[in-house]
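*Asks:* coordinates only, sequence not included:
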């Protein structure tokens, strides 16, 4: 009986010490309790969105995305990513078909000139166009605001085919939209290899 009481006393002592150590808050307070200036000084984590179903509409942790949401309350990450996937497919198809009129509606003027030059070279050489086999993944990489111009960069991973040859591609596509414009459509403004 004395042994049981002694073991119980030791157990209570150990639990009390554990609780006093674990129960103490260490480090910085949770983000919700930080003052705004403290939160702005810390680097914002980058959350890569892999597909539209994973997007949390309230998540503005992607660099610049929160800023876009503040100046354009209609901006929605899930809808944007779905639209970007659709735009990717339309642009690749229009380029393969040589459909300049569709490209003109989907690209800004600078990148349209690049696509038009590439189409002219392909038409002169008789080269077979690359066609989309499968869009494997689309992920928002970053966002930015310059004046009233919002930009969102998306990483696309796809399989393209050129006749019998299949190739994997990874590209960063940047879409832009003037937030002061009534036109809700985003246009492709830059493409680079990832």
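*Replies:* Arrived safely, thanks for sending. The structure presented is a predicted model; accordingly, all values stated were derived computationally and were not measured.

*Asks:* rest of the way, CA atoms for contacts and neighbours
*Replies:* Will do.

*Asks:* list the contacts of the strand ranked longest in the chain.
*Replies:* Among all segments of the chain classified by DSSP state E, the strand with the greatest residue count is strand 131-146. Under the criterion Cα atoms under 8 Å, 6 or more residues apart in numbering, residues 46-51, 62-65, 67-68, 81, 85, 89, 92-93, 96, 150-162 lie in contact with strand 131-146.

*Asks:* with adjacent residues omitted, what lies nearest to the spatially most central residue of the chain?
*Replies:* Closest residue to the average C-alpha location of the chain: residue 140 at 0.9 Å, with Cα atoms, centre = their mean. Take residue 140 and drop its neighbours on the chain: the residue closest to it by Cα to Cα, 6 or more residues apart in numbering is residue 154, 4.4 Å away.

*Asks:* pull the residues that contact whichever strand or helix holds the one you found.
*Replies:* Element membership of residue 154, judged by DSSP states H and E, is strand 149-162. The contact list for strand 149-162, computed with Cα under 8 Å, 6+ apart, reads 65, 68, 84, 128-145, 166-179, 194.

*Asks:* which parts of that strand are buried?
*Replies:* 150-161 (16 or more other Cα atoms under 10 Å).

*Asks:* below is an additional structure, to be compared with the one above:
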């Protein structure tokens, strides 16, 4: 954007020299003043200089205000585009949810998704394979089991404490080949610490609250009379709170 704005601003500092004012060197500029012996001419020359610099200052202020206003318009337009995109995604997700079930209760689903999020992460931290088998799909279960086995081999223990979950929302939903998938975004604050067999801290900080942002995908068979949503994909990032 900076390049585009700069290209649109007229070049003020590179105006063509005015033959009545500018000279090729400082000495020539002094000579012009000294050669103009008529006081009236000198006054006129000074007046022209004053008018020139006044106009130059006004033009610079005008350009500055124009630049600021254009930046504000560009920012507002970008925000409108972003808002429209988010609204469009939300509408598409709602349409997909209605295809899953005309009576689909989004609030109830999100409440269940929030409970599942915390239960799955606690089961993962506690190496509770039995609970994970009921809540996650084969691929996610395989990845979780490999990590749990690695912790056991290293004789490490993962401590996970939930402080709060700030956000649970649907960001996408669709139905394909009889399978409904709903993508949920979570934002939560946790304390995560990995300890060794002698209780030394291997990773994390027991006094640090960390913000976790996860995007999880849940799936179920649309023809099933009892909908059993399973976690089939995970994607996450971690930020210091």
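*Replies:* It's in. Just so we're clear, the structure is a prediction, and the values are computed from it rather than from any experiment.

*Asks:* hmm, back to that, residue in the second structure matching the residue nearest to the centre of the first structure?
*Replies:* Aligning on TM-score structural alignment places residue 140 of the first structure opposite residue 170 in the second structure.

*Asks:* please apply the same query to residue 166 of the first structure.
*Replies:* Using TM-score structural alignment, residue 166 of the first structure sits opposite residue 209 in the second structure.

*Asks:* excluding chain neighbours, give the residue nearest to that match in space.
*Replies:* What sits nearest to residue 209 of the second structure in space, not counting adjacent residues and going by Cα to Cα, 6+ apart, is residue 191, at 5.0 Å.

*Asks:* I'd like the distance between the one you found and residue 210 of the second structure.
*Replies:* Using Cα to Cα, to the nearest Å, we find residue 191 of the second structure at a distance of 6 Å from residue 210 of the second structure.

*Asks:* repeat that for residue 30 of the second structure.
*Replies:* For residue 30 of the second structure, the distance to residue 210 of the second structure - Cα to Cα - is 69 Å.

*Asks:* those two: which is more packed in?
*Replies:* residue 210 (19 against 11; other Cα atoms under 10 Å).

*Asks:* on that earlier part again, write the ChimeraX selection for whichever of the contacts of strand 149-162 of the first structure are buried.
*Replies:* To isolate the buried ones among the contacts of strand 149-162 of the first structure in ChimeraX, judged by 16+ other Cα under 10 Å, type:
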select :65,68,84,129,130,131,132,135,138,139,140,141,142,143,144,145,170,171,172,173,174,175,176,177,178,179
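
*Asks:* show me where the second structure has its strands.
*Replies:* 157-176, 179-195, 201-204, 210-221, 230-240.

*Asks:* output these as TSV; include the columns distance to residue 149 of the second structure.
*Replies:* What follows is these, written out as TSV (distance: least, Cα to Cα, whole Å):
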stretch	distance to residue 149 of the second structure
strand 157-176	11
strand 179-195	14
strand 201-204	17
strand 210-221	23
strand 230-240	19
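
*Asks:* from residue 86 of the second structure, how far out is residue 47 of the second structure?
*Replies:* On the measure of Cα to Cα, residue 47 of the second structure and residue 86 of the second structure end up 59 Å apart.

*Asks:* one more: residue 209 of the second structure?
*Replies:* 29 Å.

*Asks:* check residue 30 of the second structure too.
*Replies:* Counting by Cα to Cα, the gap from residue 30 of the second structure to residue 86 of the second structure is 65 Å.

*Asks:* again, but for residue 130 of the second structure
*Replies:* 38 Å.

*Asks:* mind checking which of the two has more residues around it?
*Replies:* residue 86 (13 against 9).

*Asks:* now do the biggest helix by length in the second structure: distance to the chain's middle.
*Replies:* Criterion DSSP state H: the longest helix present in the second structure is helix 39-100. Here helix 39-100 of the second structure is found 23 Å from its chain centre; the criterion is Cα atoms, centre = their mean, to the nearest Å.

*Asks:* what does stretch 124-133 of the second structure give?
*Replies:* 32 Å.

*Asks:* again, but for stretch 230-241 of the second structure
*Replies:* With Cα atoms, centre = their mean, you get 16 Å for stretch 230-241 of the second structure.

*Asks:* excluding its backbone neighbours, what's nearest the alignment partner in the first structure of residue 186 of the second structure?
*Replies:* Using TM-score structural alignment, the partner of residue 186 of the second structure in the first structure is residue 156. Leaving aside its sequence neighbours, residue 156 of the first structure sits nearest to residue 138 (Cα to Cα, 6+ apart; 4.6 Å).

*Asks:* what's the answer for residue 174 of the first structure, then?
*Replies:* residue 153 (4.1 Å).

*Asks:* again, but for residue 158 of the first structure
*Replies:* residue 135 (4.3 Å).

*Asks:* can you tell me how far the one you found sits from residue 152 of the first structure?
*Replies:* In terms of Cα to Cα, residue 135 of the first structure sits 19 Å off from residue 152 of the first structure.
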